[in-house]
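1. With the input below, show me the fold.
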Amino acid sequence: MKTSELTDVVTRVLTTTNLPAAAVADGLAGALRDSHAAVVVAPPGAGKSTLLPLSLLRSYGSGRIVMLEPRRIAARQVAARMAALLGERVGESVGYQVRFERKVSAATRIEVVTEGVLARRLADDPTLEGVSCVVFDEFHERSLQSDLTLCMVRQVRDVLRPDLDIVVMSATIDTAALCRELGASVVSCEGRMFPVSVVQAREDAPVTAIAEAVAAAVVSAHSRHEGDILAFLPGQGDIERCAALLGDSLAPTRVCPLYGNMTMERQAEAIAPSPTGSRKVVLATPVAETSLTIEGVRVVVDSGYCRRLVYDAATGLSHLATVRISHDMATQRTGRAGRVAAGVSYRLWTTATDARMEEQRQPEILDADLTPMVLTLAAFGESDPAALPWLTAPPEAVLRRATDELRLLGAIDSDGTITPLGRRMEAMPCHPRIAKMIVHAADDARKALACDIAAIIEEKDVMSADEVHADLLPRVAALRDARRGHRLGPWRRVARVADEYCRMAHVRSDDSFVGADDIGALVAVAYPERVAMAVDHNGTYRLAGGATVHLDGADSLTGYDWIAVASLHAGGRGAGRVFLAAAVTKSDVEALASWTDNLTWITHQGGVVARRELRIGQLVIDSRPLTDVGDDRLTALVCEAVAREGRSLLDWNDEVRTLQLRVALVARWHPDLGLPDLSTDHLLATAGSWLPLYLHADGHIITTVTALRRLPLTQILWNILPYEAQQTVDRLAPARIRVPSGSMVRLDYRVGSDVPVLSVRLQECFGLAATPCVDDGRVPVLMELLSPGFKPVQLTTDLASFWQEAYFEVRKELRRRYPKHYWPDDPLQAEATRGVRRKK
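-> Now for the predicted structure:
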């Protein structure tokens, strides 16, 4: 259709429709002319997803519009609806592209895509040549891909394409914050909603019996109300169980499941209007919350739950969790009942639970694996994701982990720049791990096998884990048997995904028999940190990443020393559970490992441990002694160990502590002297500056705990002081004092005290008239006078007063207890004595 004809058709559609969005089409065009950005707020059923993109065709001449939908089902339906309004088939003026499916032609002016498609296109063509406008539909869902794509489009507009228009559309979103970020105008649209009454449950639907609760509510609503029923359940398993519970009990009303993994034919059946006089019950995941129009729905049954992929940054693993929805999700679901007439919404949770629910769903970027995002940005040319204009900044720790993972896979280099391998990986519409497995495969047979493994890992497990446990081999064999015999059955979707991967890898699918080791080798390439070594023979394994995982004891894989794990649950604080894995040979593990010099200090092993180890992550495959270690590396390692554990590695005896206290006391008395800090904390923190001089012994570096504890620490610390400082410390704070008996008695310097203690037997002090002093006579010591049995009898700093007063009382007691000792009447004139000696 020519541009002029297309404009006429669009104008006719807008003037003949009674949908509210048509009334704001001109306002949207004006907002884009003024600021190149607009935020459209319109309730469900207003026609924003179909009419507004069509209306923009009148503004861009031959320029194309790319419209993003968060789900494949919605992308197909929105494109089909717009094409029908133009009187065309999909793929002409309006087309779509989703993963593994593309209906676009040279004449296409509006292309509806899922978010990952546009992100990959931006990586290949950052200018978006030929694109005039990018429309983000249902942005309130805040998926990781929508946040990433909006961030990339903003960067393109800010740096390369100031003329590029951005439209963000939603039914529930914080418009003020979004407009500030985008510099956008708000375009509001009134909805065409009928009233919906909300019925709150008296009890919460238990998370362990969601299907049962929904089935009971559907049966009750079916008997009370007319029209079709739309029931929301968390996931495919819940839907299938609920459908089985309902069976034919509502006949002739049809029960139609609706989830992403269904065939297009079955999806279309669930979405299509019911024939006149008939009814249906649609059991849907959140795919039916927005964008999708299911005509005839009058009743909504809302379980109040959804399935969300939760990423554990500590382990690098993700798992699906069933979680409570937020208020904005509940509002979206309720609105599905009021599109054609007044309706009712049954909410299977209590008023009390409703009061505790979050107002808005959390952006997925805060709780997701960011590895694919970082690779896309690297292909886009951005090595620093944190510097981009995010609406919600990604967590730094998760970004770092994603970057490390991509380096491990060889997708980016140390600077964050994408490698040629990474470029090939990014071109594949899958997780970088899966892409690495496919592009790394050495030949066509292995590439075909990698495609089969990828499809099995990504899709719902067809086989019962109770029967085949975690082993991938029987699953690959069953898929190939089904293809070989042309009896795909439950393997149909897995086979289709595998075929798409084969097409992208330029190989044909292969149905030949395959060995377990071939599977394990490919899985190990994709998940090198999940290569696991047996800890025991009961199914316990240790991952290369460090975590412990467990296989069922009856699993055939438990007999292997090495396995490669493709899917597992993190397991919280305990051992994780392996869901999918394959045996891998030691030689295949060695091919992924690298030799590393492991030079560490391990105290309980006696000191320096020097080994050359063949490692994959934290697993040691082989080890041999490391002999060619330079003295500098050994010295640095020992100093680091002392800085970390030096309180137990060095001999901090009483003599050392006394020296530290003496120096510290002189430093307090005379700060002007600038004495070095010999405190333990400071010495350990600065071990690298003083210890290396003393680590050489007999031509070798000291590397053992025993040798370190033999170091003469007192002498080492004394040598830290300059000679002048040594002389000063000895003078002002001597280690010992000579008493009249001739003994050199040690002074006791105590923590926190400015007065040292002289503990000496009283008899050795006869003839000593005054208290000894330190600090050049300024500080008298505290004398602790002892009995012949070394028991304290008196504390004093005034020895002269003691001789005059207290001595005679003390003498009475000492003469009674020690009668053989000498207790003179005049101690100042008596001769000091050390032993039992009487004066003649």
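2. Going by C-alpha atoms from here, please, whenever you check contacts or count neighbours.
-> OK.
3. Show the contacting residues for L568.
-> Contacts for L568 (C-alpha atoms under 8 Å, 6 or more residues apart in numbering) come out as 317, 576-580.
4. Go through this structure and flag its longest helix.
-> helix 631-649 (DSSP state H).
5. Distance from the chain centre to it, please.
-> How far helix 631-649 lies from its chain's middle: 33 Å, per C-alpha atoms, centre = their mean, to the nearest Å.
6. repeat for stretch 742-753
-> The answer for stretch 742-753 is 57 Å, by C-alpha atoms, centre = their mean.
7. returning to what we had before: give me the residues contacting the longest helix of the chain.
-> Taking C-alpha under 8 Å, 6+ apart as the rule, helix 631-649 contacts 599-601, 608, 650, 680, 684-688, 691-692, 695, 701, 703, 705, 708-709.
8. which ones among those residues are found in helices?
-> Short answer: the contacts of helix 631-649 in helices (DSSP H) are 680, 684-685, 687-688, 705, 708-709.
9. Narrow these to just the buried residues.
-> 684, 687-688, 705, 708 (16 or more other C-alpha atoms under 10 Å).
10. one step back: rebuild the contacts of L568 as a markdown table, extending it with secondary structure.
-> Listed next are the contacts of L568 as a markdown table, based on DSSP: H, G, I helix; E, B strand; the rest coil:
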| residue | secondary structure |
| --- | --- |
| L317 | strand |
| G576 | strand |
| R577 | strand |
| V578 | strand |
| F579 | strand |
| L580 | strand |
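11. which two of the residues you listed lie the greatest distance from each other?
-> Farthest apart among those by C-alpha to C-alpha are L317 and L580. That separation is 13.7 Å.
12. this one as well, want them side by side:
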Amino acid sequence: MKSLPIDGVLPQLLNALRERRNAVLVAQPGAGKTTRVPLALLKETWLAGQRIIMLEPRRLAARSAARYMAAELGEQPGGTVGYRVRMDTKVGPSTRIEVVTEGVLTRMLQEDPALEGVGAVLFDEYHERHLHSDLGLALCLQTQSLLRDDLRLLIMSATIEAEPVAELLGDAPVIESTGRQYPVETRYRPLGPGKRLEEGAAAAALEAVREGDVLVFLPGMAEMRRTDTELRRLGLPDGVKVAFLHGSLPLQAQDEAIAPCGPGERKIVLSTSIAESSLTVEGITAVVDSGRMRVPRFSPRTGMTRLETVAVSRASADQRRGRAGRLGPGICFRLWSQQQQLQLPASGTPELLEADLAPLTLELAVWGVHDPLELAWLDPPPQGAYAQARELLRSLGALDESGRVTPHGRRMAALGGHPRLAHMALASAPLGWGDAACELAALLGERDLLRGERSADIRLRLEALRAWTRGGAASGRTSEPGFAAAAAKTAAEARQWRRALAQQLGASGSAAVGGPATDASPASPASDAPDASIAPDVSAGFAAPVAHAASAASVAPAASRASASPGASAASAADAAAGADGSGASMARAASAEPPWGLLLALAYPDRIAQRRPDGRFLLANGRGAALAHLQPLSQAAYLAAAELDDSGTESRIDLAAPVSIEELEEAMETRFQTEETVEWDREAGAVRGRRRVKLGALVIREVPLHRMNPDEVADALLDGIRQEGIGLLPWSRGARQLQERIIAMHSVNGTYPDVSDEALSANVGQWLAPFVHGMKSREDLRRLPLTDALESMLDWPQRRELDEQMPTHITVPSGSRVPVDYSDPAAPAVAVRLQEMFGMRQTPRLGGGRLPLTLHLLSPARRPVQVTRDLESFWSSVYFEVKKDLKGRYPKHYWPDDPLSAIPTSRAKPRT
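-> Okay, here's the model as predicted:
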């Protein structure tokens, strides 16, 4: 066994785990922690013959690590060292080290919370912070605290900040290994203006392949295919092959990508971040890093997850760079500038903080946790996303109204996969379409088989898959590069779903699954199936689909109520979801050979049932808008069930969907439909209208007029209409408006008077107007509303009397004339009066008990304004004499005394003698 850097700290690590239950190991890439540490722990006395479980974030890394350790012992996987990953398990009676992917540990803990027979759990590459690794650690810490104080936990990583992790583990010791890293030269090659990512990646790869094998990091499969095309356009040197490394590829294709080249050959491996850590791609001497990666982002606002292409962190960039220096000196081409390097985030965001939490929430409910804060987390789950997930699970019948897991929910968790897909499979079995649901779940869990297909119709993908499955013949879209491999992987995934579903349905599972079988798969690689000599772990769980999470429907299905009762089974929950009246059975009997794909999607995504609007766009059951990207046959469907939506804009784009009839939905999902009677203000009609509606979430399926309406509800709706349209809807006479203004003016000096501004009247319309609108229901009826009486009703009798005294409608001026008061500006009531009528009045009249002076608009004999004042005394003593000169010249026959305070006021040209 060759020496590795980790060997230098193994004694320190072993001693730490003898004295303490937990430890943190920080070891640089290439140190050998993944393969040396588990083998070293096997000899420890505290292990006492128990097994070691080591978590790897990816299947490829798990299988690679197990094979390497088995080879070190001179064995094959399934002996002392084995592995459990999705669709591939090799463990046996003598297995002591099990390398598993993260979801497998969750299943093991749910089946046996005490982890009997397990002495240590190792979390490798923990810095990647996948959702299931955080969940697994939280569950293991509780197991250690409550049930197994002898259980050892070891966190291993290359780039993690060790102190917070050590604190979470009870101030665990931290052991560091420097690793063995050969020098790597870094060259920055930023993309020029207008230059595409694949052009820069291909050019750098062709330059680097002259010296050895090249690993190219790209965001996803689309960029990988475009880079492959660009490489072939530029011209590959003789003896150079291109390989893909992507999580959606079959395991055999992944193994070929990391295998060493034959004599005289070189390779360019196009990979996502799957090759960033945990495994060594044999022969790599150069790395080309695009600096981009694709991550799922969940929005609690919309309840949907979408993939976003983001810049890598500095930690990830260093990990990628290190791939070139694992086996010898290397070179790294970075397709960005040194300035951009400084702007990269230090580390990535944990998946737990940005992912759809429905799978985690279901696992916590099965574990018995209602509040995630009951467990210890490095970063607790966000409350918004967690609450959204609970609503979804309640909608699917996995949780009861109190938030406890139902029997149906337990079967969903045991079945694996995303809760939506698990519910679909379980609910479809009583309908006779369990087999088709498994096929659909497998298709939704993988990448789109028909990349670039303009139509969003998922039936095209299913037809292509079934055509390939029946004969393996390559024709049309099925002959495109990569289709056969993707179809083989999807078919294998469907078989895994069927096995798991049959196991959950019990002895009658095979019959209950029903539907046309599609297991015959001539082109499926043998490596996709577990070794027949090793017991398969069909409950190991499935990866959650990336872009298929959404908010819960507002109406809980019958499955929720049925499965919440003691002893209820998943089958009964599915029966309830299919229709409590036995309609599910009739559907199964009458079903044609073609499965109702839209209905199956609706079972998984009830909140994404879409109704076509008159303009061709769609409304989803969750209330959001959606639209197809372009005109296509699906555009004519009255109803769709959408499986995949892009929520990047104000309106979601429908990427995958199938048509569904309202009759199918009503028969199979009867309890999701609600009938409501509404009495509402119809703005267009200008009247209250009653309607009886059948609704599915936010969708109005049918609507008929309601002729007999409750009078109180009519009055409430009319008042609501006034709120909506404003009090301008009321019949404002001149007297009513003046009364309102007088009360407002009084309110400004005496706060005991009500606020009757337009805004206040509109906000409190139900309090002051309700007694006056009974028997009315339209804009026409409101014309006979006694609005003055309604306003006066807001005042008691003393207030009415005081209002007349202190805010009168008219005042009497010295000439004896009664002049109306203008309250249009309640803060400054005004009167317009001829100057001559005010002779003899020294002080400005005041209202509101002397607290509000009148604004006097003094007029000429022709009633033209000559002065505006609120200080009459000052006007007489100064301004009057200037005004007098002007008026006397224009109106010489009128009376213009030298002393206005002693003069006789008059409404005529001259006072009577």
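13. got JSON lines for the buried ones among the ones in helices among the contacts of helix 631-649 of structure 1, with distance to A368 of structure 1 too?
-> Putting those into JSON lines (distance: C-alpha to C-alpha, whole Å) gives the following:
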{"residue": "L684", "distance to A368 of structure 1": "42"}
{"residue": "A687", "distance to A368 of structure 1": "43"}
{"residue": "G688", "distance to A368 of structure 1": "43"}
{"residue": "V705", "distance to A368 of structure 1": "46"}
{"residue": "L708", "distance to A368 of structure 1": "49"}
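14. re earlier: okay, L317 and L580 of structure 1: which has more neighbours?
-> When L317 of structure 1 and L580 are compared for neighbours, L580 comes out ahead with 22 against 16, by other C-alpha atoms under 10 Å.
15. Now check structure 2 for the residue matching the more buried one.
-> Using TM-score structural alignment, the partner of L580 of structure 1 in structure 2 is L656.
16. mind listing what its match touches?
-> Neighbours of L656 of structure 2 in contact, by C-alpha under 8 Å, 6+ apart: 456-458, 642-645.
17. Kindly report the same for S679 of structure 1.
-> Contacts of S679 of structure 1 by C-alpha under 8 Å, 6+ apart are 660, 664.
18. ok, now how distant is it from R668 of structure 1?
-> Per C-alpha to C-alpha, to the nearest Å, S679 of structure 1 is found 13 Å from R668 of structure 1.
19. ok, back up a step: and the longest helix of structure 1 against structure 2, how far off on average?
-> On superposition with structure 2, the mean distance recorded for helix 631-649 of structure 1 (mean C-alpha distance after the TM-score superposition for structure 1) is 5.8 Å.
20. Looking for the alignment partner of A641 of structure 2 in structure 1.
-> Under TM-score structural alignment, A641 of structure 2 pairs with A564 in structure 1.
21. What of A437 of structure 2?
-> Counting by TM-score structural alignment, A437 of structure 2 lines up with A450 in structure 1.
22. now the strands: where do they sit in the stretch 701-850 of structure 2?
-> In the stretch 701-850 of structure 2, the strands defined using DSSP state E, counting those that start in this stretch lie at 810-812, 818-820, 830-834, 846-847.
23. just checking, next helix/strand downstream of the last one?
-> For strand 846-847 of structure 2, the following helix or strand on the C-terminal side (DSSP states H and E) is strand 852-853.
24. if we can go back for a sec, how about the ones in helices among the contacts of helix 631-649 of structure 1 in JSON lines, adding distance to V297 of structure 1?
-> Formatted as JSON lines, those follow (distance: C-alpha to C-alpha, whole Å):
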{"residue": "T680", "distance to V297 of structure 1": "77"}
{"residue": "L684", "distance to V297 of structure 1": "74"}
{"residue": "A685", "distance to V297 of structure 1": "72"}
{"residue": "A687", "distance to V297 of structure 1": "76"}
{"residue": "G688", "distance to V297 of structure 1": "76"}
{"residue": "V705", "distance to V297 of structure 1": "78"}
{"residue": "L708", "distance to V297 of structure 1": "81"}
{"residue": "R709", "distance to V297 of structure 1": "82"}
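25. And for the residue nearest in space to the middle of structure 2, nearest residue in space, chain neighbours not counted?
-> What sits nearest the mean C-alpha location of structure 2, by C-alpha atoms, centre = their mean, is S299, with 2.4 Å. Computed as C-alpha to C-alpha, 6 or more residues apart in numbering, the closest residue to S299 of structure 2 that is not its neighbour in sequence is T305, at 6.3 Å.
26. got the contact list for the aligned residue in structure 1 for N622 of structure 2?
-> Taking TM-score structural alignment, N622 of structure 2 has G545 as its aligned residue in structure 1. The contact partners of G545 of structure 1, by C-alpha under 8 Å, 6+ apart, come to 529-530, 617-618.
27. gap between stretch 319-327 of structure 1 and the chain center?
-> Taking C-alpha atoms, centre = their mean, the mean C-alpha location of stretch 319-327 of structure 1 is offset from the chain mean by 18 Å.
28. same thing with stretch 599-617 of structure 2?
-> In this view, stretch 599-617 of structure 2 has its centroid 18 Å away from the chain centroid, taken as C-alpha atoms, centre = their mean.
29. From V462 of structure 1, how far off is R202 of structure 1?
-> 37 Å.
30. before we move on, the earlier item: go through the contacts of L568 of structure 1 and say which is closest to L421 of structure 1.
-> L317 (23.5 Å).
31. Quick check, that closest one in contact with H569.
-> Yes: counting by C-alpha atoms under 8 Å, L317 of structure 1 does reach H569; the two are 7.3 Å apart.
32. Tell me where the stretch 251-400 of structure 2 has helices.
-> Assigned by DSSP state H, counting those that start in this stretch, the stretch 251-400 of structure 2 shows helices spanning 251-258, 314-322, 338-343, 358-367, 383-395.
33. Adding mean neighbour count and distance to A414 of structure 2, write those out as a markdown table.
-> Below are the helices of the stretch 251-400 of structure 2 laid out as a markdown table (neighbours: other C-alpha atoms under 10 Å; distance: least, C-alpha to C-alpha, whole Å):
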| stretch | mean neighbour count | distance to A414 of structure 2 |
| --- | --- | --- |
| helix 251-258 | 18 | 24 |
| helix 314-322 | 21 | 34 |
| helix 338-343 | 12 | 44 |
| helix 358-367 | 23 | 9 |
| helix 383-395 | 22 | 15 |
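34. could I get those helices as JSON lines with distance to L719 of structure 2?
-> What follows is those, written out as JSON lines (distance: least, C-alpha to C-alpha, whole Å):
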{"stretch": "helix 251-258", "distance to L719 of structure 2": "67"}
{"stretch": "helix 314-322", "distance to L719 of structure 2": "60"}
{"stretch": "helix 338-343", "distance to L719 of structure 2": "57"}
{"stretch": "helix 358-367", "distance to L719 of structure 2": "42"}
{"stretch": "helix 383-395", "distance to L719 of structure 2": "34"}
